[in-house]
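> return atomic coordinates for the entry below.
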Amino acid sequence: MINKSAERAAARVVALAGLLALAACSSTPKDDPNSQASLDKLYAEAKEDLSAGAYDRAIKSLERVEGRAAGTLMAQQAQLDLVWANYKANERAAALTALDRFIKLNPSSPAMDYALYMKGIVNFNEDLGLFGRLAGQDISERDQQAARDAMLSFNQLIEQFPDSQYADDARTRVDYITNTLATYEVHVARYYYNRNAFIAAANRAQRALADFPKAPAAEEALQLMVQSYDKLGLTQLRDDAQRVLKLNFPQSVYVVSPQEKKAWWKLW
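All right, here's what the predicted structure looks like:
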């Protein structure tokens, strides 16, 4: 004869099992926001928004994908897509934050070369903007910290991944940034010289030569040093700078002295 207590216990177990079965039926993988099916759907929607240029909506969806799929390849891809979405939405700070997070969390990722390339691209901004164009501003006249950050990222890419599909473009951009930064230093040196701050002008021109010795702007940097030292009465330094200028730029317009210039009536 079965004990009544056992019967009641068995009945409770059956009832609990029934409730669990109902709960399982009511929470299918399709409705689970963390299920792979739901993540796939959410990511697909984010990619559609990204393609359509709906960057704000894409960013929100990608952030949810990244959080729910943490530690997976999908989360890594969502992070990289977030970079692109923020970059296209002109959210530079957010794009850099997403890149730094990706680089920190995925140091051995096969997409590391792309992450470094994008970090350079986000900082590399050759568009002067409407106000810059209206004012006739040259890129070399603006603050260059972003350009320096871009060059660091591109150089890191070139050193760590010399055979990357992004390496050649990175090298081209490094050359461009190098010339831009050198021109910027010379621009500042000229600014000081025109305001009779000859020590500051000489120091800034010397900095351009030290940091970017092969840039075209090195020619004018040397000339500014010659002129600044001459104004300061530092004849030895002036003559040294003049010799370096003649040695490295023998055809420079700065090398020809007034006595060597042709008379207006001479044809040869």
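> CA atoms for contacts and neighbours, from now on please.
Noted.
> in the protein, which spans are helices?
4-26, 36-52, 55-68, 73-88, 92-105, 112-123, 129-134, 145-160, 167-194, 198-211, 218-232, 235-248 (DSSP state H).
> second chain to compare with the first, below:
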Amino acid sequence: MPFAHPLRAAKVTVLRTALLAACGLGLAGCDAIDSINPFANEKYKTEIVPDVPADKLYSQGLGKLEDRDYEGATKRFEDLDKQYAYSDWSRKAVLMTAYSNYEGGRYEDAITASKRYLQRHPGSKDAAYAQYLLAMSHYKQIPDVTRDQDRSEKALVALTELVQKYPTSEYAADAKAKIQITRDQLAGKEMEIGRYYLERRNFPAAINRFRDVVSKYQTTRHVEEALERLAEAYMALGITGEAQTAAAVLGHNFPDSPWYKDAFNLLQSGGLQPREEKASWISKAFRGVIGMDTRTAEAQ
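Reported below is the predicted structural model:
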């Protein structure tokens, strides 16, 4: 018979005594412990999710898309990505997740999925399309000109990146057209703020806004008005040289514009004529655009 060490036996006796004390010398005490355990009554059952073939999950997702069940399609493609991670099916699933969310109007989710695709597969043949979905998801959320234009800025960045990274892709032409629309939106916002300051005779603040339009958004429809408003603001401040330059540049580039007629009449009322000062920032800004256009034409 094995020898039982007296000290070890004593320890076992103490542990048993403590356990019984904790349980109230019986099961009643253990029931009391269960009463304060929030998970005591929960029952867990192991569920085995059957493997669905990748091609079947993908087909199910396409079927949901055809039925315009975009949420259901997203679920199928997300399941495909999870169950077949790091496979070519996963690559397709992430892109289709972005597309399903985009078609369903869940643009933030589409942006997230598009970014995930570009991070995982930056060199794939579908990277241009993922970038297009990313840009369009921002573009679709551009608000009216009276609101904050943060989304417009993000759309412009994403669209520009698309054209720069994938200039020969089938999406480049559409991106270029939407870049122009987005730039026009941003210029419109600057004009709205500039007019606000001009009406309140805060001429320096107004000039800063119109200057942004002339410097950054010269190819938009707002540049004609911006030049005329600059003439107004500079005349009000007595900076006649800049006012004359604004009118002269306006007349040179847009001779038939009604805004030029307004600027011309404004100068005449002060006994002045349009006259371009080559050292003016306005003159330099437009010379820069002419030079850039010339270089572009030569490259083509």
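> make JSON lines from the helices of structure 1 and add distance to Ser257 of structure 1 and mean neighbour count to it.
Rendered in JSON lines, the data for these read as follows (distance: least, C-alpha to C-alpha, whole Å; neighbours: other C-alpha atoms under 10 Å):
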{"stretch": "helix 4-26", "distance to Ser257 of structure 1": "92", "mean neighbour count": "11"}
{"stretch": "helix 36-52", "distance to Ser257 of structure 1": "61", "mean neighbour count": "17"}
{"stretch": "helix 55-68", "distance to Ser257 of structure 1": "60", "mean neighbour count": "20"}
{"stretch": "helix 73-88", "distance to Ser257 of structure 1": "51", "mean neighbour count": "22"}
{"stretch": "helix 92-105", "distance to Ser257 of structure 1": "49", "mean neighbour count": "17"}
{"stretch": "helix 112-123", "distance to Ser257 of structure 1": "43", "mean neighbour count": "22"}
{"stretch": "helix 129-134", "distance to Ser257 of structure 1": "37", "mean neighbour count": "10"}
{"stretch": "helix 145-160", "distance to Ser257 of structure 1": "37", "mean neighbour count": "20"}
{"stretch": "helix 167-194", "distance to Ser257 of structure 1": "21", "mean neighbour count": "20"}
{"stretch": "helix 198-211", "distance to Ser257 of structure 1": "21", "mean neighbour count": "21"}
{"stretch": "helix 218-232", "distance to Ser257 of structure 1": "12", "mean neighbour count": "23"}
{"stretch": "helix 235-248", "distance to Ser257 of structure 1": "11", "mean neighbour count": "16"}
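> what would the ones you listed look like in TSV with distance to Glu260 of structure 1?
Putting these into TSV (distance: least, C-alpha to C-alpha, whole Å) gives the following:
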stretch	distance to Glu260 of structure 1
helix 4-26	95
helix 36-52	63
helix 55-68	63
helix 73-88	55
helix 92-105	53
helix 112-123	46
helix 129-134	40
helix 145-160	40
helix 167-194	25
helix 198-211	26
helix 218-232	17
helix 235-248	14
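> out of these, which comes closest to Tyr254 of structure 1?
Closest approach to Tyr254 of structure 1 among the helices of structure 1 is made by helix 218-232 (6.6 Å; C-alpha to C-alpha).
> and that closest one, how far out from the chain middle?
On the basis of C-alpha atoms, centre = their mean, to the nearest Å, helix 218-232 of structure 1 is displaced by 33 Å from the centre of the chain it belongs to.
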